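Trainee: Sharing a model that was predicted from the sequence below.
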Amino acid sequence: MSQVPIKFTQIFINNEWHNSVSGKTFPVINPATEEKIADVQEGDKADIDKAVTAAREAFKLGSTWRSMDASARGRLINKLADLIEIERQYLSELESLDNGKPLAEAEFDLDCTVATFRYYAGWADKIHGKTIPADGPVVSFTKIEPVGVCGQIIPWNYPALMLAWKWAPALAAGNTVILKPAEQTPLSALYIAKLAAEAGFPPGVINVVPGYGPTAGAALVAHPRVDKIAFTGSTEIGKLISKTASETLKRVTLELGGKSPLVVTESVDIPEAAQIAHDACFANMGQCCCAGTRTYVHESIYEEFVKHSAAIANKRVLGSPFDANVTQGPQIDAAQTAKILDLIESGKKQGARVVTGGQRSTRKGYFIEPTVFADVTDSMRIAQEEIFGPVQQILKYKSLDEVIDRCNSSAYGLAAGILTKDINQALKFSGAVQAGSVWVNCYDHTVVQTPFGGFKQSGHGRELGEEGLHGYCEVKTVTIKLAGGQ
């Protein structure tokens, strides 16, 4: 096990470290060993109040941040990217320790984190309005302005990367931010906050308050001086956030859960398709909101596909995320492990066939055997509920029209995919399926240039790409009457 030094465990407000007002701390647990990593200061409403005061002060007219040239904002964001890149190895190890993902995956996440900051650094001085040929003797134009103080709540599955998805567009647009990281994985956010201060962001622009959802998170959402909430997490919590935020009519962006389908047509190369479907489901130990867990396979290739899927799953190696041979780390915590196991048992009871796995590993830590279910039907819980673990459900279908209807029967609509050699099938599917991202002959090709977000109960608003800026901007229309009516 790598010995990763823990450098920051306090609350970060106004470019300073603080203990919680209450004096409380909470433990952060290593999911691979079930042992405590560190005690972190537990923020709650009083700490959120302090952070909001700092963020509002930094956002007021005439402040250093509001007076800064847009191009200078871009340079600051790039400087933060530089510092993250310098600290890439340490941050990767911190992610693996805190989250449990294999080190190679954490390193990839940090590369994507840097890329996200660099992309939005380039946008900082390119956010602008338009002149409008309005009726009457007037000159009209629009200005694009920042929303204000943005509360941001991120999940534990991609801690550093989700931070970048939130901070980068918000900062590029000129907002100030208060981040509530997941209580399971606050360590990388605190370290990156230190790097932000080192990069030169003015005090109050970036604040990080670790704590629990019902206390720190709820206080951030309800705060009357917070202008926007951006949340990534479960649909259940997203509904609560939307309801609370409505009391103050905050702008809200929600990237929520999914039960995403991947359709495997009869024209595919079966071993290749089985590998794509495996990666779609098992990436990050299945802890991915857009995971392609509903694998719909054409009846003509079904049994052969199931055999290949089981063989691939059986090759997964469980163990320490710091072991280069390991391909699957632990689940995040005891509660998530229990939820996954409960859904696995429901699949067995409802008649699905366990092809491989189906149990908790006997090793110490929150490890679950990679599990493949066959003979799954749409009515089963495992085909309807988001499992968020290493569990693949393989369903059989006959026609494309039929399977499109079944894909769309879910309350979710985050992502979907199809594997086919027929362009007509690809175009028909991509046009008909209700999902925010549709991948053809690949899966989860999510990059910073392409918008990401969901239909239906998978949320609203978009992150990444130019679309990711819109939720952090307000449009102001200015109309000037010309003298003499000219």
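Mentor: Cool, got the structure. Numbering: from 1, shown residues only.
Trainee: use CA for all of it now, contacts and neighbours both
Mentor: OK.
Trainee: Compute the first-to-last residue distance for stretch 148-162.
Mentor: One end of stretch 148-162 to the other measures 20 Å (Cα to Cα, to the nearest Å).
Trainee: From the chain's centroid, how far away is it?
Mentor: 8 Å (Cα atoms, centre = their mean, to the nearest Å).
Trainee: what does stretch 154-167 give?
Mentor: Once both centres are worked out by Cα atoms, centre = their mean, stretch 154-167 turns out to sit 6 Å from its chain's centre.
Trainee: Would you mark the buried spots in it?
Mentor: By 16 or more other Cα atoms under 10 Å, the buried positions in stretch 154-167 come out as 154-167.
Trainee: again, but for stretch 384-392
Mentor: Residues 384, 386, 387, 388, 389, 390, 391, 392 are the ones in stretch 384-392 that count as buried (16+ other Cα under 10 Å).
Trainee: So which residue is smack in the middle of this protein?
Mentor: Among the residues of the chain, the one closest to the centroid is residue 162, at 4.9 Å (Cα atoms, centre = their mean).
Trainee: Please report how far the nearest residue to it once chain neighbours are set aside lies from residue 310.
Mentor: Leaving out its chain neighbours, the residue that sits closest to residue 162 by Cα to Cα, 6 or more residues apart in numbering is residue 154, at 6.2 Å. Residue 154 is 33 Å from residue 310, where distance means Cα to Cα.
Trainee: again with residue 215
Mentor: 43 Å.
Trainee: Now do the buried residues in the longest helix along the chain.
Mentor: Secondary structure of the chain per DSSP state H: the longest helix is helix 103-123. By neighbour count on 16+ other Cα under 10 Å, the buried set for helix 103-123 is 103-107, 109-123.
Trainee: Check stretch 236-248 too.
Mentor: The neighbour-count check on stretch 236-248 (16+ other Cα under 10 Å) flags 237, 238, 241, 242, 244, 245, 248 as buried.
Trainee: And the contacts of it?
Mentor: Applying Cα atoms under 8 Å, 6 or more residues apart in numbering, the contact partners of stretch 236-248 are 218, 221, 222, 224, 229, 231, 232, 251, 252, 254, 256, 459.
Trainee: between residue 215 and residue 310, which one's more packed in?
Mentor: Taking other Cα atoms under 10 Å, residue 215 and residue 310 do not tie; residue 310 has more neighbours (22 against 15).
Trainee: next, the one to line up against it:
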Amino acid sequence: MINAYVRVPPPQNEPILAHAPGSPERAALQGELKRIAAERIEIPIVIGGQHVRSHRTDTVRMPHRHAHVLATVHEADASHVQPAIQTALAAKDEWARMPFASRAAIFLRAAELLATRYRPILNAATMLGQSKTVYQAEIDAACEAIDFLRFNVHFAQQLLSEQPVSSAQTWNMLDYRPLDGFVFAVTPFNFTAIALNLCVAPALMGNVVLFKPSTTAALSNWYVMELLREAGLPEGVINMLPGDGPTIGNPVLSSPDLGGIHFTGSTPTFQGMWRMVGENIARYRQYPRLVGETGGKDFIFVHPSAADDLEALATAIVRGGYEYQGQKCSAASRVYVPESLWPRLKPRLQEMIAELRMGDVADLRNFMGAVIDEKAFKRASSYIEMAKHGGSEAAVLAGGETDRSEGWFVRPTLVQVTNPRHRIIQEEIFAPVVAVYVYPDADFDEALRLCDTGAPYALTGAVFARDRKAIERMLHVLRHTAGNFYINDKPTGAVVGQQPFGGSRASGTNDKAGSFLNLVRWTSPRTIKENFVPPTRVPYPSMNE
């Protein structure tokens, strides 16, 4: 044991490696891209460190070369859920009693492994399995994941140090216990770092976790499990159950030992889980903590005073809307532009979009890859067809082409709508489709109202203006439209420790991943009072005559 009040190393955001031609990181990445592409691995169910194989399997394919199978995934079913719960609960007491410094050391070691030897592995797996370009993989699977590991430890230490005041002759303490039971972590395909964080944040606070990854991201998520195992995470603390959502989720949510849900995914899925928790509320040993980050229909609102910043505005729209094929919950997908700026902004956007390279992400010159799977391809295609046949209410200004012959490719598409309530500007598409609504300059306030009420979500949003009075007006009117709000910047790219991430309304519970606000949700504090001089007489002084 350590007889000291230790302090974890101060965290710093991980630098983004450039992967420039001739750089060592580029050579290492290209080596891993070749190795992983040449293999076809088996991804098992992981319960208590044991690799379990099932009779039902699925495949992980390259979205940009969908005939190429990267891995076979063994899918869990209801028969695997109870053993996973029992294994997790069996590991819980020892894990929760482990000193915080020891738990922290595991995740700090994982950060260093990821910053070095695992960096090209996680980047390559994310690129090939999720069709991310090298830059998008680097800021996600490497930098953001490393930041989550380091900053979570830092924030946890800050949280544990928060203690109540004590009056004379007493000592008051807060004991930050883990939740009763286990945490169910349900993770998305689009960010490897989110998959890691949804498991690690509760585990750091002493909880045990059942981890259900997205099958389409199972390759990178498997390497996350291997990273944590090598960092020294005890068996049973995080158990991985790949497979169909309801098949695994229904028995998990019916368990009396469910302590919490850490979720990132679609709004309907989270609402369905919340509904099922409500139906089972009398079964649970405690009220489960529900933490979810869900959909988004994120905006860029432009004021006429941004006229001299059109290049920055156009860049924000193109980067914010089309990086990673628009498959970010924070992606810019609706833009409100004043009439006075549109004649100059429109051709510049068309030029920029036409220059974007799309293709195999192993070709590092490409700006975009493919959408994640056939379902996403069909959904994006349906909205593009809607725009093409939109009559006077919608018109495709750039892109609009799709091709599924080799990969699920959707060209970056810009749509102008004349109806501010058109489905394309209101509904989440999760694809490289950006809708623009042009408003009369004189209707600035009305356009703000349309932006505020134009979608049920409230995740991210950005405004562009030079007029400070206008910025203050937009900050006020749009205050509840975005949990992450940007001024003269794109609405994507939140950095751990700098912009804690999360939204409200239909976008989630706004528990701010990458901050102490998220970690506090995974604790059940106990107040302890010790009286050094306890009273020895029953009557109070006021009772004297």
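Mentor: Ah, there it is. Everything numeric here is computed off the predicted structure, so don't read it as measured data.
Trainee: Overlay them and tell me the TM-score.
Mentor: Scored against TM-score structural alignment, normalised by the length of structure 1, the superposed chains reach a TM-score of 0.93; 479 aligned residues with a Cα RMSD of 2.1 Å.
Trainee: ok so, going back, wait, the residue nearest to the centre of structure 1 sits on residue 168?
Mentor: No. The pair residue 162 of structure 1 / residue 168 is not scored as a contact, 10.1 Å apart, by Cα atoms under 8 Å.
Trainee: What are the boundaries of the helices in the stretch 101-250 of structure 2?
Mentor: In the stretch 101-250 of structure 2, the helices defined using DSSP state H, counting those that start in this stretch lie at 119-130, 134-137, 145-161, 192-204, 218-231, 245-253.
Trainee: As JSON lines, those helices with distance to residue 367 of structure 2 would be great.
Mentor: Below are the helices of the stretch 101-250 of structure 2 laid out as JSON lines (distance: least, Cα to Cα, whole Å):
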{"stretch": "helix 119-130", "distance to residue 367 of structure 2": "12"}
{"stretch": "helix 134-137", "distance to residue 367 of structure 2": "9"}
{"stretch": "helix 145-161", "distance to residue 367 of structure 2": "22"}
{"stretch": "helix 192-204", "distance to residue 367 of structure 2": "19"}
{"stretch": "helix 218-231", "distance to residue 367 of structure 2": "21"}
{"stretch": "helix 245-253", "distance to residue 367 of structure 2": "32"}
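Trainee: The ones you listed: which one's closest to residue 312 of structure 2?
Mentor: The closest of those to residue 312 of structure 2 is helix 134-137. By Cα to Cα, the value is 19.9 Å.
Trainee: Which part of structure 1 matches the closest one?
Mentor: Under TM-score structural alignment, the alignment places helix 134-137 of structure 2 onto residues 103-106 of structure 1.
Trainee: mean shift of that stretch relative to structure 2?
Mentor: Mean deviation of stretch 103-106 of structure 1 from its aligned counterpart in structure 2 after superposition (mean Cα distance after the TM-score superposition for structure 1): 2.0 Å.
Trainee: re earlier: what does the residue nearest to the centre of structure 1 align to in structure 2?
Mentor: Using TM-score structural alignment, the equivalent of residue 162 of structure 1 in structure 2 is residue 194.
Trainee: go on, residue 266 of structure 1?
Mentor: By TM-score structural alignment, residue 266 of structure 1 lines up with residue 304.
Trainee: For its match, give its distance to residue 528 of structure 2.
Mentor: 58 Å.
Trainee: Quick one: map residue 463 of structure 2 onto structure 1.
Mentor: By TM-score structural alignment, residue 463 of structure 2 lines up with residue 418.
Trainee: Matching residue 62 of structure 2 against structure 1, which residue comes up?
Mentor: Counting by TM-score structural alignment, residue 62 of structure 2 lines up with residue 30 in structure 1.
Trainee: what's the burial count for its match?
Mentor: Neighbour tally, residue 30 of structure 1, other Cα under 10 Å: 23.
Trainee: Please name the residues that touch it.
Mentor: If you count contacts by Cα under 8 Å, 6+ apart, residue 30 of structure 1 has them with 36, 37, 97, 98, 99, 100.
Trainee: Show me which helix runs longest in structure 2.
Mentor: If you go by DSSP H, structure 2 has its longest helix at helix 78-97.
Trainee: neighbouring contacts of that helix?
Mentor: Residues external to helix 78-97 of structure 2 that are found in contact with it (Cα under 8 Å, 6+ apart): 47-48, 177-178, 181-182, 205-210, 234-239, 241, 247-248, 251-252.
Trainee: now these: which count as buried?
Mentor: Looks like these have 47-48, 177-178, 181-182, 205-210, 234-239, 241, 248, 252 buried, using 16+ other Cα under 10 Å.
Trainee: list the contacts for the alignment partner in structure 2 of residue 475 of structure 1?
Mentor: Aligned by TM-score structural alignment, residue 475 of structure 1 pairs with residue 525 of structure 2. If a contact means Cα under 8 Å, 6+ apart, then residue 525 of structure 2 has 174, 175, 176, 177 as its contacts.
Trainee: Am I right that residue 525 of structure 2 sits in a strand?
Mentor: Yes. Secondary structure of residue 525 of structure 2 (DSSP: H, G, I helix; E, B strand; the rest coil): part of a strand.
Trainee: Any figure for the gap between the residue lying closest to it once chain neighbours are set aside and residue 527 of structure 2?
Mentor: Among residues not flanking residue 525 of structure 2 along the chain, residue 176 sits closest, at 4.5 Å (Cα to Cα, 6+ apart). Here the criterion is Cα to Cα. By it, residue 176 of structure 2 lies 9 Å from residue 527 of structure 2.
Trainee: between these two, which one's more packed in?
Mentor: Set residue 176 of structure 2 next to residue 527 and count neighbours by other Cα under 10 Å: residue 176 wins out with 18 against 12.
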